[in-house]
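In: show me how the following folds:
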Amino acid sequence: MTIKVLIADDQIMVRQGFSVLLNAEPDIEVIGQAVDGADAVAKVAELAPDVVLMDIRMPELSGIEATRRITGELPGTPGAPGVRVLVLTTFDLDEYVYEALRAGASGFLLKDASADQLAEAVRVVAAGDALLAPGITRRLIAEFARLDNGTRGPLKPRVGELTERETEVLALIAQGLSNAEIAARLVVAEQTVKTHVGRILVKLGLRDRTQAAVFAYETGVVRPSGRSTP
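Out: This next block holds a predicted model:
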């Protein structure tokens, strides 16, 4: 199945460069380009891509705000179900990682990534997984560590819907572990982990593993130290 991609960036050379790289892949097709955040939102509604490559800093509407509208994270917006956002930026800064993930992005990639890394990131996100590399996880943890003053409120009610094992799996997702790594840690089959992950997303009403990781830190299931809440 061909993965349909929309590229949103205010620099024409960046859009064209990414288009050439991705169209060279047999399973990826760039179906459109957007010049700013507002254009990206409109093009998503018009073209229904599978993945949007979204620059963070753009005129009219920032990539983060556009992501919120596409994912439905902005109150009052319906969002575009099934469309994944992969944020691209030259700014490797904690605030952008944190805000992009909270806005509903399924992944975060620097613009200096190789062609192979870019294509693989598109495939990972399109498959419904989250591009949450260890480096990104570390920055996410660092941001929560900076924000955490020891007065975090009680866990959100939805956490109580999880079983003890599901809560354990959620904590490991938040640490950036893959299904295979979680299976090895818990000494269970990888398919069992996939089942747990699916149930976690359904029970918590989350889109993917990235949202699950953010949720785990925000609700206190995992502390910035990486330890699970007792």
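In: from now on I want contacts and neighbour counts done on CA atoms only, so please keep to that.
Out: Will do.
In: all helices in this structure, in order from the N-terminus.
Out: Applying DSSP state H to the chain gives helices spanning 12-23, 37-47, 63-71, 94-102, 115-126, 134-147, 164-174, 179-186, 190-204, 209-219.
In: now the angle from the last one to helix 164-174?
Out: So the one you mean is helix 209-219. Orientation check (axes from the mean of the first three to the mean of the last three Cα atoms, to 10 degrees): helix 209-219 against helix 164-174 gives 110 degrees.
In: here is a second sequence; please produce its structure as well for comparison:
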Amino acid sequence: MTPSSTSPDPTDPVPVAVYLVDDHAVFRSGVRAELADEPGLRVVGEAGTVPDAIDGIVATAPDVVLLDVHMPAGGGVAVLRGVLDRIGSAATLSTTAASTTAASTTAGPATPGPTSPVFLALSVSDAAEDVIATIRAGARGYVTKTIAGSELADAVRRVADGDAVFSPRLAGFVLDSFTGKSSAPEPPLDPELDSLTRRELEVLRLLARGYTYREIAEELFISIKTVETHASNVLRKTQQSNRNALTRWAATRHIG
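Out: Just a heads-up that it's a prediction; the model follows:
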């Protein structure tokens, strides 16, 4: 029987499976649309929270994860570590089960355990501490959200092929860090800071600069009531009692 003309050509390369992680649904939709028309790429899932991202990545086993850096509950670093921990545990269980089976039967070679995807950070931040922390956690590259759609698609293909990819000047941060020449402080884990949403972090920066609630509302094009809500959330998450304490807390982290 003659194969259908719609049957896939077995010689065609397998598309790169991509998973999107970002806490802004509108941004994820935009990235998905940008990648939809790119040859050789296929978006297999997306998530907006750290737990959902870890579960989704482990379940779909993508080739590349496009990873937001600043998200509540630990951000991109927490996703990276969570996935690597889960995959490492699964691989250990798979190896143990295969060894047990092989010892009791004449079964063939053991089935390999799950492999880790490649992580490419896609962030609004180009701060040295964010770049270094994300790369140290295991990401293969780091690009900023000013990147064009075609350039992002190319970056995905390159990291899938084993390259390391960085937006201009960001590679220098990593090289300086690993050669001991970096002037940026070693980025410590900061669960309180990582727990802030992007909007809460924007409000925090403006509060630290001495802006009033009204000025913050005008700067961010939101209502004063919304500013008050964000400020209350920031105080609660950072465990600070008042604005003066919050300003001192922010200054120790060079926020402002």
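In: what's the TM-score here?
Out: Superposed pair, TM-score by TM-score structural alignment, normalised by the length of structure 1: 0.58. Supporting alignment: 147 aligned residues with a Cα RMSD of 2.5 Å.
In: re earlier: deepest of the helices of structure 1, which one?
Out: Most buried of those, by mean neighbour count (mean count of other Cα atoms under 10 Å): helix 63-71, with a mean of 25.
In: got the contact list for stretch 51-58 of structure 1?
Out: 3-10, 36-37, 62-64, 67, 83-89, 96, 122, 125-126 (Cα atoms under 8 Å, 6 or more residues apart in numbering).
In: do that again at 7 Å, thanks
Out: 4-10, 36-37, 62-64, 83-89, 122, 126 (Cα atoms under 7 Å, 6 or more residues apart in numbering).
In: so what's Val79 of structure 2 up against?
Out: 50, 53-54.
In: who are the contact partners of the alignment partner in structure 2 of Asp10 of structure 1?
Out: Alignment note (TM-score structural alignment): Asp10 of structure 1 maps to Asp23 of structure 2. Asp23 of structure 2 makes contact with 48-49, 71 under the criterion Cα under 7 Å, 6+ apart.
In: mind running it again at 10 Å?
Out: By Cα atoms under 10 Å, 6 or more residues apart in numbering, the residues touching Asp23 of structure 2 are 46-50, 68-72, 75, 197-198.
In: so can I have JSON lines of these showing distance to Ser89 of structure 2?
Out: Output for the contacts of Asp23 of structure 2, formatted as JSON lines (distance: Cα to Cα, whole Å):
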{"residue": "Glu46", "distance to Ser89 of structure 2": "23"}
{"residue": "Ala47", "distance to Ser89 of structure 2": "22"}
{"residue": "Gly48", "distance to Ser89 of structure 2": "24"}
{"residue": "Thr49", "distance to Ser89 of structure 2": "22"}
{"residue": "Val50", "distance to Ser89 of structure 2": "18"}
{"residue": "Asp68", "distance to Ser89 of structure 2": "24"}
{"residue": "Val69", "distance to Ser89 of structure 2": "24"}
{"residue": "His70", "distance to Ser89 of structure 2": "26"}
{"residue": "Met71", "distance to Ser89 of structure 2": "25"}
{"residue": "Pro72", "distance to Ser89 of structure 2": "25"}
{"residue": "Gly75", "distance to Ser89 of structure 2": "22"}
{"residue": "Thr197", "distance to Ser89 of structure 2": "30"}
{"residue": "Arg198", "distance to Ser89 of structure 2": "32"}
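In: for those, which one is nearest Leu170 of structure 2?
Out: Taking Cα to Cα as the measure, Val69 is the one of those closest to Leu170 of structure 2, at 14.4 Å.
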